[in-house]
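Show me how the following folds:
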Amino acid sequence: MTQALAGKYALIVGMANANSIAYGVAKALKEQGVQLAITYQTDRTKDFIAPLLEELEPAIVLKCNVQEEGDLEAVFAQIQKTWGRLDIGVHSIAFALKDDLHGRVVDSSAAGFALAMDVSCHSFIRMAKLAEPLMNNGGTLLTMSYLGAEKVVQNYGVMGPVKAALEASVRYLANELGSKKIRVHAVSPGPIMTRAASGIPEFNALLSQASQHAPMRELVDIDDVGAAAAFLCSEGAKRLTGSTFYVDGGMNIIA
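I've put the predicted structure just below:
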């Protein structure tokens, strides 16, 4: 099998377990010949992903909590030391306090809103800044969004405005980094039962709605997202940047 991305180096941030979208992306990239750097948030997270690390054989494995000062910088310093460059960066993390996620946006606290924005949005901007000097020959930066950024999704709470900010950031980063051949995209999957999704009230109803009302009448999975991500990192997508790339069976076109 031809490995279209052989010789490329990728950083994957946000793998929590075998249901993680980040795992689907990592698998797809490895299948295309990409060497991986993978981060984990806590020691407990590392225990969950230990079998996945054996499978993926990453060259770099580091702890990284984007809320901890210096953690993200240390990851990029190790990438510089080990590889001297980076071709792909995948950001698949999001967080909001339970009260802000489950409650009304109008009731969200300033501190909670700022926390959700920092972890879910600004950390991607920080990743882009750190990746820029390592992408001398261009590269691709991907982050994960959701339809709640564009339309009101019941029980998505404060993450709706935060993901909208993330998608807007993608467009601005694409514009600012485009002259260096660094492409930036948000990937917007349909509902997938990940650890993060389990915190959304009545998430099963979203799954049911997607399977019944999406034009393709079926749910997407992490492998679908991985295949789309691999395409966005390939030569076939070299003239694409700044998009929100939907992998949702067409659910985004339904009123």
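
CA atoms for contacts and neighbours, from now on please.
OK.

by contact count, what packs against the longest helix seen in the chain?
Ordering each helix of the chain by length in residues (DSSP state H) puts helix 159-177 first. In terms of contacts (3 or more Cα pairs under 8 Å, 6 or more residues apart in numbering; DSSP states H and E), helix 159-177 is packed against helix 110-117, helix 123-131, strand 182-189.

how about stretch 6-19: buried residues?
8-18 (16 or more other Cα atoms under 10 Å).

Between the residues you listed, which sits nearest E235?
Lowest distance from E235 to the buried residues of stretch 6-19 (Cα to Cα) belongs to K8, with 12.0 Å.

Before we compare anything, build this one as well:
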Amino acid sequence: MSDSTLPLAGKKGLIVGVANDRSIAWGCARAARDQGADLVLSCLNEKAVRYVAPLAEQVDAPLHTCDVEKAGDLEALVARAAEHLGRIDFVVHSIAWAPLEDLHGQVIDSSSTGFARAMEVSCHSFATLAKLCAPHMSAGGSMVTMSYLGADEAVPHYGLMGPVKAALESLVRYMAMELGPRGIRVHAVSPGPILTRAASGIAAFDELMESAIRKAPLGRLVTLEEIAQLSTFLCSDASSGMTGQTIYVDGGCHAVA
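Now for the predicted structure:
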């Protein structure tokens, strides 16, 4: 990891939301470490630790629990990350959640409480994370979150998460405007459907994946590695002239009707 030619050599990163070895956050962590970064990882709670701790060991990263709905958890995570790393050069935010009873129903039937919780966990937590991390990014850096095509189009069965992800993509643009003068770039990565723990909560997800394969010009689903490579590019100096974008890695689904 001492090879100075690696794209993320010397970079320090916080990756939030590792759930297991199929999660996008884990793909990003593995790719970032392979590219030379030093990392701190988080998972939801102690129950998740037994799945994530072996992964954290693989990338030589401290692991902390963080439930963004618990007061003080994000603050404690960022403080520990900054203490361990010395500074923060990039942040990957890969968490999303909605109550199943709201996610599986019509958007017009969603409860105000469920909608608000989905928005807090999946969207506003990125703004809070940015506020906490920015003071530790004095040399600038990059912040990346995860979206989906359902933010821009009405996708069957995606339900409540569509409006929430639309808000997240708007948040990215405003954060880019506000943090740009500090040299901090902000992006949303919009992957095609991939079978993660979070995705398993979406009704008829198999149908969604089959539809993506039929629609995609590449004729296939994207891989965890492809999502991670785009994310780590956005965390590297190679993307220094870019900010405020939602960038698709979905086999071209977004480009065709």
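
After superposition, what's the TM-score here?
For this chain pair, the superposition-based TM-score is 0.97 by TM-score structural alignment, normalised by the length of structure 1; 254 aligned residues with a Cα RMSD of 1.0 Å.

could you dump the buried residues of stretch 6-19 of structure 1 to a markdown table with secondary structure and distance to G112 of structure 1?
Formatted as a markdown table, those follow (DSSP: H, G, I helix; E, B strand; the rest coil; distance: Cα to Cα, whole Å):
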| residue | secondary structure | distance to G112 of structure 1 |
| --- | --- | --- |
| K8 | coil | 37 |
| Y9 | strand | 35 |
| A10 | strand | 31 |
| L11 | strand | 28 |
| I12 | strand | 26 |
| V13 | strand | 22 |
| G14 | coil | 20 |
| M15 | coil | 23 |
| A16 | coil | 22 |
| N17 | coil | 25 |
| A18 | coil | 28 |
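
Could you point out which of the helices and strands packed on helix 159-177 of structure 1 sits nearest D71 of structure 1?
Nearest of these (Cα to Cα): helix 123-131, 11.3 Å.

now the closest one: which residue numbers in structure 2?
Mapping helix 123-131 of structure 1 onto structure 2 (TM-score structural alignment) gives residues 125-133.

try stretch 211-228 of structure 1
Counting by TM-score structural alignment, stretch 211-228 of structure 1 lines up with residues 213-230 of structure 2.

Can you point out the buried residues in the matching stretch?
Buried residues in stretch 213-230 of structure 2, counting neighbours by 16+ other Cα under 10 Å, are found at 213, 215-216, 220-224, 227-230.

Going by distance to A198 of structure 2, which of those wins?
L224 (14.0 Å).

Excluding chain neighbours, give the residue nearest to the closest one in space.
Once flanking residues are discounted, L224 of structure 2 sits nearest to G27: 5.9 Å by Cα to Cα, 6 or more residues apart in numbering.

Next up, the contacts around the aligned partner of that neighbour in structure 1.
By TM-score structural alignment, G27 of structure 2 lines up with G24 in structure 1. Contacts for G24 of structure 1 (Cα atoms under 8 Å, 6 or more residues apart in numbering) come out as 222-226.

Tell me if I am right that G24 of structure 1 is in a helix.
Yes - applying DSSP: H, G, I helix; E, B strand; the rest coil, one finds G24 of structure 1 inside a helix.

can you pull out the helices in structure 1?
Secondary structure of structure 1 (DSSP H): helices at 21-31, 43-56, 71-82, 98-102, 110-117, 123-131, 159-177, 203-213, 222-232.

looking at these, which is buried most?
A comparison of the helices of structure 1 by mean neighbour count, using mean count of other Cα atoms under 10 Å, puts helix 21-31 on top with a mean of 24.
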